[in-house]
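Student: I'll drop the sequence and a predicted model, then ask my questions.
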Amino acid sequence: MLKLYYSKGSSAIAAHVLLAEVGAAHTLVEISIPKGAHTSDAFLAINPKGRVPVLETPQGVLTENPAILEYIADTYPEAGLAPEGAFAKAKARALSAYLCATAHVAFAHKQRGLRWAREESSLKDMQSKVAENIRDCAVFLENDLDLAPWAMGESYSYCDPYLMLMARWLKANDIALDPFPKLARHFDAIKARPATQEVFALHGLS
């Protein structure tokens, strides 16, 4: 049995959607970031990073979306959500790494600036750049990915629920999806999937 620690509306949505996609037996533990549950001693004992998602597996604890998503896909090979071949696998990891280390970090400057600075002027300066940086990330992804129709091509993969977060980060910064038709079509397509609808309902998202 897998156990997913998540906060509603957080990037843990990606792992949650993938668990639903593969039909994995799992339990959920809500760690409310707005309520500070991620800083509790009990949660820090599970993940000293103090962040979600966290996936408890029979082998131990996994953190970080790229690792969790690939683990789920590899653990349920019958779902066909892990790209095959060395190059395709590397491309999927490259996309996940970009979303994790560049796009998500850019978005995090909006509300998590205290991770990098403490002066009010510094925090405001970082926040003022978030929309521009997220837009730049979207421009790169719109141009770099074929999205035909999915992140890795014709087949839905573990990258797709992660890429879905880009549309949410854009919307959170009041950036319209119109200039990014491929990302917009991808977002609409993934929202239409039953697994996504099930998870969105639990998170209170539309």
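Tutor: Ah, there it is. Residues are numbered from 1 along each chain as shown.

Student: Please make it C-alpha for all contacts and neighbour counts, starting now.
Tutor: Fine.

Student: how far is stretch 155-162 from where the chain is centred?
Tutor: 11 Å (C-alpha atoms, centre = their mean, to the nearest Å).

Student: Pull out the buried positions in it.
Tutor: Tyr156, Ser157, Tyr158, Cys159, Asp160, Pro161, Tyr162 (16 or more other C-alpha atoms under 10 Å).

Student: hmm, who's touching it?
Tutor: 11, 13-15, 17-18, 65, 69-70, 73, 80-83, 92, 95-96, 99, 149-152, 190 (C-alpha atoms under 8 Å, 6 or more residues apart in numbering).

Student: Buried members of those residues into ChimeraX, please.
Tutor: To isolate the buried ones among the contacts of stretch 155-162 in ChimeraX, judged by 16+ other C-alpha under 10 Å, type:
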select :11,13,14,15,17,18,65,69,70,73,81,82,83,92,95,96,99,149,150,151,152,190
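
Student: ok, Ala86 - how many residues close by?
Tutor: 8 (other C-alpha atoms under 10 Å).

Student: Give me the residues contacting the biggest helix by length in the chain.
Tutor: As assigned by DSSP state H, the longest helix anywhere in the chain is helix 120-144. Helix 120-144 has contacts (C-alpha under 8 Å, 6+ apart) with 102-103, 106-107, 109-111, 113-114, 117, 166, 169-170, 173, 175, 180-183.

Student: And the contacts of stretch 83-96?
Tutor: Asn65, Pro66, Ala82, Met152, Ser157, Cys159, Tyr162.

Student: Report the contact partners of the nearest residue to Val29 once chain neighbours are set aside.
Tutor: Using C-alpha to C-alpha, 6 or more residues apart in numbering and skipping residues adjacent in sequence, the residue nearest Val29 is Tyr5, 4.8 Å away. Residues in contact with Tyr5 (C-alpha under 8 Å, 6+ apart) are Ala12, Leu28, Val29, Glu30, Ile31, Val52, Pro53, Val54, Leu55.

Student: Return the distance of the helix or strand hosting Tyr5 from the chain's centre.
Tutor: Counting by DSSP states H and E, the element that carries Tyr5 is strand 2-6. Relative to the centre of its chain, strand 2-6 is centred 14 Å away, using C-alpha atoms, centre = their mean.

Student: one more structure, for comparison:
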Amino acid sequence: MIKLHGFALSNYYNKVKFVLLEHGIEFEEVLTKLPLAEAQLAQSATGKVPFIETEQGFLCESEVIVEYLAARFPDKRIFSADPWQAAKERELIAVIETHLELAVRELYPEAFFGGTVSEEVKKSVEKRVTRHIASLKRLATFAPYARGEQFGIVDMSAFVNLPLIGMATQAIYGRDMLAEAGVDWKAYVKLLGARPAAQRVGADRKAYIEATR
């Protein structure tokens, strides 16, 4: 059985968990907090969560894990069967995770954890996020799902990442940059939240936050 290491506050842990739940892949959760102990770096070379444990060993990085799951369980159709459509899914995930969430992550210390972020960093992030929200809008339709009428892997990434982008930019700049650009992520996330797997992810995240206060 696959063991998923991490904790329910992590958006990328929750992305992998969403995929596992949505596709009915059996797994076990192993609570693993940061920073990792020295011995655990042999399990997650980047020192991050999530990472998974399989009969063959350990694997880290959420998108690599998803790719592994897609290859190991081809019958689950985690990505579209059509190669072009699957590539377009990966393209949009890259915009959400690499170009938007990773940029906004630089704001998290001040937006969510009581720290401070320099004005230089804030200006840099604002410029990059503005550019790549435009990229998001070119690729995503939200009609009603990210890529049209069918729910898919992109939505699992968007579900855990778009709220962070909206809330962090609201906290730092006094405006939700996604909403300002016409991306109604709250309605979209509410739609996704009707799915049982999303409800489980959300409930477990809430329970974790309450337990660690």
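Tutor: Okay, I see it. Everything quoted here is computed from the prediction, not taken from an experiment.

Student: if we can go back for a sec, which one in the second structure is aligned with the residue nearest to Val29 of the first structure?
Tutor: Aligning on TM-score structural alignment places Tyr5 of the first structure opposite His5 in the second structure.

Student: Check the gap between its match and Lys33 of the second structure for me.
Tutor: 9 Å (C-alpha to C-alpha, to the nearest Å).

Student: pretty sure Phe187 of the first structure contacts Lys171?
Tutor: No. Counting by C-alpha atoms under 8 Å, Phe187 of the first structure stays clear of Lys171, with 11.5 Å between them.

Student: mind listing the strands for the second structure?
Tutor: Assigned by DSSP state E, the strands in the second structure fall at 2-6, 27-31, 51-54, 57-60.

Student: Using a markdown table, lay out these together with distance to Pro196 of the second structure.
Tutor: As requested, the strands of the second structure are exported to a markdown table (distance: least, C-alpha to C-alpha, whole Å):
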| stretch | distance to Pro196 of the second structure |
| --- | --- |
| strand 2-6 | 19 |
| strand 27-31 | 16 |
| strand 51-54 | 23 |
| strand 57-60 | 26 |
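
Student: Select, out of those strands, the one closest to Ala111 of the second structure.
Tutor: strand 2-6 (22.2 Å; C-alpha to C-alpha).

Student: With the first structure overlaid, report how far that closest one is off on average.
Tutor: Compared with the first structure after the fit, strand 2-6 of the second structure shows a mean deviation of 1.3 Å (mean C-alpha distance after the TM-score superposition for the first structure).

Student: before we move on, the earlier item: save the contacts of Tyr5 of the first structure as TSV, and put in distance to Ser206 of the first structure and neighbour count too.
Tutor: As requested, these are exported to TSV (distance: C-alpha to C-alpha, whole Å; neighbours: other C-alpha atoms under 10 Å):
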residue	distance to Ser206 of the first structure	neighbour count
Ala12	16	24
Leu28	20	12
Val29	21	11
Glu30	19	13
Ile31	21	23
Val52	21	24
Pro53	20	24
Val54	24	24
Leu55	25	30
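
Student: Looking at the residues you listed, spot the one nearest Thr196 of the first structure.
Tutor: Using C-alpha to C-alpha, those come closest to Thr196 of the first structure at Ala12, 12.6 Å.

Student: Skip the chain neighbours and tell me the closest residue to that closest one.
Tutor: Here the residue nearest Ala12 of the first structure, using C-alpha to C-alpha, 6+ apart, is Pro53, at 4.7 Å.

Student: Tell me the residue in the second structure aligned with that neighbour.
Tutor: So Pro53 of the first structure corresponds to Pro50, using TM-score structural alignment.

Student: mind listing what that match touches?
Tutor: Counted by C-alpha under 8 Å, 6+ apart, Pro50 of the second structure has contacts Leu4, His5, Gly6, Phe7, Ser10, Tyr12, Tyr13, Val16, Cys60, Glu61, Ser62.

Student: so how far is Val19 of the second structure from Val64 of the second structure?
Tutor: 13 Å.

Student: Repeat that for Val183 of the second structure.
Tutor: 23 Å.

Student: ok, now Gly166 of the second structure?
Tutor: From Gly166 of the second structure over to Val19 of the second structure (counting by C-alpha to C-alpha), the distance is 23 Å.

Student: try Glu180 of the second structure
Tutor: From Glu180 of the second structure over to Val19 of the second structure (counting by C-alpha to C-alpha), the distance is 29 Å.

Student: If you count neighbours, what's buried in stretch 68-78 of the first structure?
Tutor: So for stretch 68-78 of the first structure, counting by 16+ other C-alpha under 10 Å, buried means Ile68, Leu69, Glu70, Tyr71, Ile72, Ala73, Asp74.

Student: residues in contact with the equivalent of the second one over in the second structure?
Tutor: Read it as Leu69 of the first structure. The alignment partner of Leu69 of the first structure in the second structure, by TM-score structural alignment, is Val66. Going by C-alpha under 8 Å, 6+ apart, Val66 of the second structure touches Val16, Val19.
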